[in-house]
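*Asks:* compute the structure for the input listed below.
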Amino acid sequence: MNAPTPAPIPRWVHYHKQARELELGYSSGDTYRLPVELLRVYSPSAEVRGHGGDSAVLQVGKKHVGLENITQSGNYALKLSFDDGHNSGLYSWEYLFELATHQQAYWDNYLQRLADAGASREPTSIHFKSL
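*Replies:* Model (predicted):
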């Protein structure tokens, strides 16, 4: 049996700050733009995925999240630091390619989970009253 073909490694990565999208460019000429919100809610960290089974934590209120920093981790992944303080989890080239090539399915699943939970993509805000 043949081993699975490894996911391609991007030749370049660019963060579009205003659009809040991470663009990946491949030697094939293919490019993908991943919304930062999608990357955040599908973080490979234990904080988001949980510690096995059905313990994943639904991420809510992440509509306007952005990136503060992007660093390469070895030759196999990116470490993304988000402006909401989340910075754990390594995004392997395989995982980024999976998110990029199946983006709509991931997005639809996320929106359905939010709807099922009665939750929102909008951040919650705290209103203070003067005493």
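*Asks:* every contact and neighbour count from this point should use C-alpha atoms.
*Replies:* Will do.
*Asks:* mind listing the strands for this protein?
*Replies:* Using DSSP state E, the strands of the chain run over residues 12-16, 21-25, 31-35, 67-73, 77-82, 90-92.
*Asks:* now tabulate those strands in TSV and tack on mean neighbour count and distance to L99.
*Replies:* Listed next are those as TSV, based on neighbours: other C-alpha atoms under 10 Å; distance: least, C-alpha to C-alpha, whole Å:
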stretch	mean neighbour count	distance to L99
strand 12-16	15	15
strand 21-25	18	11
strand 31-35	19	8
strand 67-73	15	17
strand 77-82	19	14
strand 90-92	20	10
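*Asks:* compare with the first, here's sequence two:
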Amino acid sequence: MSDRPWPKRLSFKGSDRVLDIAFEDGAQFAIPFELLRVESPSAEVQGHAPDQKKLVAGKSGVRVTAADPVGRYAVRLSFDDGHDSGIYSWDYLHELGENADAIMQAYRERLKAAGLPH
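*Replies:* You can find the predicted model right below:
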């Protein structure tokens, strides 16, 4: 048995703009679409080195338009702003879910410091 988190349910709630995900380890998360978009694991957002990460603003109303499986390890999410290059591993979704509040708080602080809209 693997120690890696394995999803048992994945559903998108457009009205709440959240991804509901439940894992076999008992963890359950409601991850905001905004968080998924601004923390996309794509090179477009993350860059190719830690100092290249982009601050993505104005995504509070973003919606997920598609979710396509990538092998057995991940899902590729497409958003209504055209972004579709992020491949979200189950590990990454578990990490985002566990730390969503802290990540969103830090993101909003970075936006404010940069004078950018939420």
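*Asks:* D68 of the second structure matches what in the first structure?
*Replies:* In the first structure, D68 of the second structure lines up with T71, judged by TM-score structural alignment.
*Asks:* just give the closest residue to its match, not the sequence neighbours.
*Replies:* With C-alpha to C-alpha, 6 or more residues apart in numbering as the criterion, T71 of the first structure has its nearest non-adjacent residue at 5.3 Å, and that residue is K79.
*Asks:* about what we covered before: any chance of the strands of the first structure in TSV, plus distance to A115 of the first structure?
*Replies:* Formatted as TSV, these follow (distance: least, C-alpha to C-alpha, whole Å):
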stretch	distance to A115 of the first structure
strand 12-16	28
strand 21-25	24
strand 31-35	19
strand 67-73	26
strand 77-82	24
strand 90-92	26
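*Asks:* so for E98 of the first structure, which of those strands sits nearest?
*Replies:* strand 90-92 (9.7 Å; C-alpha to C-alpha).
*Asks:* ignoring the adjacent residues along the chain, who's closest to P41 of the second structure?
*Replies:* Nearest one to P41 of the second structure, counting by C-alpha to C-alpha, 6+ apart, is G86 at 5.2 Å.
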